[in-house]
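**Q** here are the coordinates; sequence isn't available:
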């Protein structure tokens, strides 16, 4: 994984969001704070609009929310681990414990599709999924993400 796209700073642990909307606010704030997007509100709206198209809840407690609105300055991957499960309308109808979020510049849609595909494929690997769900060591999580 390109260091400009992901670093340990992109990981949030034990976030206390109670709802999907609160989770999206937290993600948008973190993406903005790290300089991947110019506007919290615009990135948040992009996440919400994407979710209206179809759920980003994958399976096994993991979601892949993403936004490619005009506020995105550069591609990024973020891991947000919640301190409890959040209802998400996931494909498997189970709540979400971890979000692997993406910021996608509007001109980078092909890269976005490739990265989404690679993440989805990696999430089929039970060992990878177990690390993402159960590990709170930022070094181990970063190592797992960097293998995408």
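**A** Nice, thanks for sending it over. Here the structure is a predicted model, which is why all the values come from computation and not from measurement.

**Q** CA only for contacts and neighbour counts going forward, please
**A** OK.

**Q** element containing the most centrally placed residue in the chain?
**A** Geometric centre of the chain, nearest residue: residue 101, 1.5 Å, by C-alpha atoms, centre = their mean. Taking DSSP states H and E as the criterion, residue 101 maps to strand 96-103.

**Q** Take this one as well and set it beside the first:
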């Protein structure tokens, strides 16, 4: 099962800040209430920024009543301030939502995303992709359910 579908890829975010970027991601997930997503994800951001460096952020959270994990990705050509650990703007943000009940899966998927996005070649491919399908395909074999 693909966790990141092309419908959940935004190639040209126009967000002007962290909250706006997360809002764009939440609004792509049409089957989930975006207000609930914002509540969960912003609560996690209060604990510390999910900007992991290299222009990447992985905002995430646990959602009650979510049957399976969900991903959404936004690409921001100019980059947006995300309070990242390296102080650099974020160009690639991947939202991860997982069912409330599954700790192991949450940590496993976060680790897979972080490993994938630590690779400069992957980040370059995401930034240069000319279609949402190409971006989704980059993650198809790299981020999957255990």
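**A** Structure's in. What do you need? A quick note: this is a predicted structure, and the numbers were derived from the prediction, not measured.

**Q** Onto which residues of the second structure does the strand holding residue 101 of the first structure map?
**A** Matched against the second structure by TM-score structural alignment, strand 96-103 of the first structure falls on residues 90-97.

**Q** Helix or strand: which one has the counterpart of residue 40 of the second structure in the first structure?
**A** Under the alignment (TM-score structural alignment), residue 40 of the second structure maps onto residue 46 of the first structure. Using DSSP H and E, residue 46 of the first structure falls within helix 40-53.

**Q** ok, now residue 107 of the second structure?
**A** helix 103-118.

**Q** Provide the aligned range in the first structure for the helix or strand following that helix.
**A** Following helix 103-118 of the second structure in sequence order, the next helix or strand is helix 120-128 (DSSP H and E). In the comparison with the first structure, helix 120-128 of the second structure aligns to the range 126-134 (TM-score structural alignment).

**Q** So what's the gap between that stretch and the chain middle?
**A** 15 Å (C-alpha atoms, centre = their mean, to the nearest Å).

**Q** what's the answer for stretch 91-109 of the first structure, then?
**A** On C-alpha atoms, centre = their mean, the centre of stretch 91-109 of the first structure falls 5 Å from the chain's centre.

**Q** Just give the number of residues close to residue 85 of the first structure.
**A** Neighbours of residue 85 of the first structure under the rule other C-alpha atoms under 10 Å: 18.

**Q** Thank you kindly, that will do.
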